[in-house]
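Visitor: Using only what follows, build the 3D model:
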Amino acid sequence: MRFLPVGTLMAVGMIFGLTYGLSAPLFTLELVARGYGAQFIAANAMMHAIGVLGIAPFLPRIAAHFGPRRPLALALAVITAVLLLLPLVPSIWFWFPLRLALGAATEILLILSESWLNQITDDRTRTRTMGLYSAMLSLGFALGPLILAVAGRQGFVPYVLSASLVLAALFLVCMPWMHAPKLERATHSGLWRYIMLAPIAIGITLLMAMLEAAGSSFLTLYALRNGWSEQAATLLLSVMLLGAITLQFPLGWLGDRMNRRHVMIGLGTASCLGALLWPWGITHQPWAYALLFVWDGLFAAMYTLAMSVVGSRFSGGNLVSIYAATSLAWGVGAFIGPEAAGTAIDLTPHGLPYFVSLACGLFTLLPFFLKKSA
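Guide: Take a look at the predicted model:
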């Protein structure tokens, strides 16, 4: 029966991706249609990060006091309410606090579901299991833009569809098979200590958040500025995320059989160089779809590898504290990513891929020089 809680936690991971994948391009397209520029879009995207940073320091104590199940159920209920409120609020300014609430709720989903899953997974299959979890995250990210591409961003349809999926995940979390593992107290107090214990995991989370926030908010805009239609630009984001879904399991299998550090260095180098091909690909639509499909699959696998190493080294309260530290990194990355990408895309037409390449290259120095760190 272990597949039931595992499947439920993967469904929760998918909801995390769906919420972010739907809201980011939706806000961007709506704000562009209303005449707002890149800096205003970035300011709105930062509210998600503020929600993450606000909840992250309290997650270890919340998990220790209530267990992971009740906070997960509450977060799913909040996301449902926010999705249904978004098309009803009378002013665009209400989107700022609603996006802050989404940031806090989705971060609870990510941290508690991933740490719970890592605790009930054995080390022999850890990278493959976490690879499947990452694939579900990416499936959620892809579903958001796909819903917008099919249903459009006008009316209630995309919101009701997404809220229905969130409610289904809430139903699964409340099922009797969801017995949460008991969490012992963390060995260390303060999240800074855990940042020092797992710098590579923190680094990849920071990078992932920066580029997910930047890509979700500005990839569609990048394509639009290069002559793409709104539907094709939105679909490009979904196709890119499908690469992460498809390639996670085979790359996870590779990570279970090879030196994970070496694999990560190779993936980081490929991500850095691959981003430099985006300016060429964006002018050839079929090649752009193929290029970003492969690129995001390689990029997302770095997160899978890092989290599998963390899961094999830490457990219980220490594992939740590591994830809480990564959530701080996620919040910081999601905060600075849109601003940096918005500035880059205003400076040069291909500022987005140049920013992505630079960020991936700088991260790859971590596993290259920190040979014994998680």
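Visitor: Every contact and neighbour count from this point should use C-alpha atoms.
Guide: OK.
Visitor: what about the residue of the chain most remote from its centre, is that helix, strand or coil?
Guide: Using CA atoms, centre = their mean, the residue of the chain lying farthest from its centre is Pro90. It sits 29.0 Å away. Of the three states, Pro90 takes coil under DSSP: H, G, I helix; E, B strand; the rest coil.
Visitor: Quick check: the gap between Met136 and Ala334.
Guide: Distance of Met136 to Ala334, given as CA to CA, to the nearest Å: 20 Å.
Visitor: And His262, by the same measure?
Guide: Counting by CA to CA, the gap from His262 to Ala334 is 27 Å.
Visitor: Who has more neighbours out of the two?
Guide: Ala334 (30 against 14; other CA atoms under 10 Å).
Visitor: Mind giving me the packing neighbours of the helix or strand hosting the more buried one?
Guide: When elements are assigned from DSSP states H and E, Ala334 belongs to helix 316-347. Helix 316-347 is packed against helix 38-55, helix 59-66, helix 95-119, helix 191-197, helix 199-225, helix 351-369, with contacts defined by 3 or more CA pairs under 8 Å, 6 or more residues apart in numbering; DSSP states H and E.
Visitor: Helix 351-369 and that one, what's the angle between them?
Guide: Counting by axes from the mean of the first three to the mean of the last three CA atoms, to 10 degrees, helix 316-347 lies at 140 degrees to helix 351-369.
Visitor: and this one, so I can compare the two:
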Amino acid sequence: MERSTTTIIEPPAVESLTDAERRRSIAAALGCIAAVGVGLGATLPLLALRMESMGASATLIGLNTAMVGLSHILFTPLVPRILRHVPMMAFLITCAMVASLGTLAYVALPDVYFWFPIRFVTASALAGLFIVSEIWINQVTLEKSRGRVMGLYATIFSGSFALGPVMLLAIGTDGTLPFLLTATMMLVAILPLQLGKGLMPHLTEKPSHSFAAFILVAPAATFAALAYGAIETQVFNLLPIYSLRSGATADVAALVLTVFAAGNVALQVPIGYLADRIDRRLVLAGCAAIGVAGPLLLPATAGQPWLLYPVLFAYGGVVVGLYTVGLALLGQRFSGADLAGANAAFVVMYSLGSLLGPAAGGIAMDTFQPHGLPMSLALVASFGLILTLWRRSSAGPIDPPEGDRP
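Guide: Reported below is the predicted structural model:
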């Protein structure tokens, strides 16, 4: 296992940034991820609907969608190594251009089978934008405000992602226009990057651990990402179906994801604020506990919207804290090349959960009708809760430092 004693951050060092420069740097990364969020939020339903209109089977559509998770798992571990040789600005601009051109390639090559490699490449570019934006923000953020900034990051991404389908509602899904507009949104991500010119960290050293070792070095954070990836994809793929099978009306079933997503957007900054005030692993355990309790309330509330909606709002807002607080824990513990390696492991675990989650939820629903989905969701969260509590008891509590180490 290769180790290095120091991580070099080339000038301007993030420690020396003024408050104004730090805010500008963070704003640039947030603006980048907002543009990408809109584009990605439009791409997922757009491709599914277009493949359906082209006569593709549900299995083929599902396999094509799986290219997203597969690309993240295979490409993300390479990102820390790439960043040692390519400046962060150049890497992000390249990813935005590849994602944009890849989106236009769907129009140029209107064949479902061509869309498999196109989606793999495009999703890899988007993965690069996500992981590097997270590394960037975590690296330049002060320790005392890390939770709040990570909460703001999650809020902006969730909100911008939700705007993608709204954009499609406004322009429709037929013809070239939706692809052209989506590609444009991905290119727009380059514009806010100019705010951070000269203010990005640059990594030149190797991480002190191998990629796989980071999963075990920071298990509370990385397995929280796995749990949230599995929960999120189960909810967005299966919750409307579960609602219908549990006796909800079609109108209620259509709204459940909107309510869940609204919680995603509304509660991340408050959770981040709490994570800046007390031991972050304790906050992570609290998010996992709500992740267990929320689904167990679904069978009793499924047919009563006035109870179901508040439960889904709180559940959706708190359970995404597994991702938000997990990111803050990584930034608290690692910096420089180590942060890049740990963040890559974090994203891979999230992507692995995203791949495994829908299959596990679907099997549970078919095996335990009609309440297999809540059982599956609660089981995944309980795994994260047990691991977090074990890690906190074995390693001792971590109090957020009072200093301003980025």
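Visitor: Any idea what the TM-score comes out to?
Guide: After superposition, the two chains reach a TM-score (TM-score structural alignment, normalised by the length of structure 1) of 0.87; 372 aligned residues with a CA RMSD of 2.9 Å.
Visitor: related to what we said a few turns ago, got the buried residues for the helix holding Ala334 of structure 1?
Guide: Residues 316-345 are the ones in helix 316-347 of structure 1 that count as buried (16 or more other CA atoms under 10 Å).
Visitor: residues touching Pro68 of structure 1, list them.
Guide: Ile62, Leu112, Ser113, Trp116, Ala180 (CA atoms under 8 Å, 6 or more residues apart in numbering).
Visitor: Touching, the fourth one and Ala180? I think so.
Guide: Yes. In this structure Trp116 of structure 1 lies within contact range of Ala180 using CA atoms under 8 Å: 7.3 Å.
Visitor: Once you drop chain neighbours, what's closest to Leu322 of structure 2?
Guide: Distances taken as CA to CA, 6 or more residues apart in numbering place Ala224 nearest to Leu322 of structure 2, at 5.4 Å, with adjacent residues excluded.
Visitor: Aligned to that neighbour, what sits in structure 1?
Guide: Mapped onto structure 1 by TM-score structural alignment, Ala224 of structure 2 lines up with Ile204.
Visitor: quick one, what contacts that match?
Guide: Met302, Tyr303, Ala306, Phe363 are the contacts of Ile204 of structure 1 under CA under 8 Å, 6+ apart.
Visitor: for Ala244 of structure 1, same thing?
Guide: So Ala244 of structure 1 contacts Ser134, Ala135, Ser138, Phe293, Val294, Asp296, Gly297, Leu298, Phe299, Ala300, Ala301 (CA under 8 Å, 6+ apart).
Visitor: element containing it?
Guide: helix 230-257.
Visitor: From the contact counts, what lies against the helix or strand following that helix?
Guide: Of the helices and strands lying after helix 230-257 of structure 1 in sequence (DSSP H and E), the nearest is helix 260-275. With contacts taken as 3+ CA pairs under 8 Å, 6+ apart, helix 260-275 of structure 1 sits against helix 285-313, helix 351-369.
Visitor: Helix 260-275 of structure 1 vs structure 2, mean deviation?
Guide: Superposing on structure 2 places helix 260-275 of structure 1 at an average distance of 1.4 Å from its equivalents, by mean CA distance after the TM-score superposition for structure 1.
Visitor: That helix aligns to what range in structure 2?
Guide: Using TM-score structural alignment, helix 260-275 of structure 1 pairs with 280-295 in structure 2.
Visitor: Contacts for the matching stretch next, please.
Guide: 220, 271, 274-275, 311-312, 314-315, 318-322, 325-326, 328-329, 374-375, 377-379, 381-382, 384-385, 388-389, 392, 397-400.
Visitor: Repeat the analysis, applying 7 Å as the threshold.
Guide: Here stretch 280-295 of structure 2 makes contact (CA atoms under 7 Å, 6 or more residues apart in numbering) with 275, 311, 315, 318-319, 321-322, 325, 329, 374, 377-378, 381-382, 384-385, 388-389, 392.
Visitor: Likewise for stretch 314-334 of structure 2?
Guide: So stretch 314-334 of structure 2 is in contact with 138-139, 143, 146-147, 150-151, 154, 221, 224-225, 228, 260-261, 263-268, 271-272, 275, 280, 284, 287-288, 290-291, 294, 339, 342, going by CA under 7 Å, 6+ apart.
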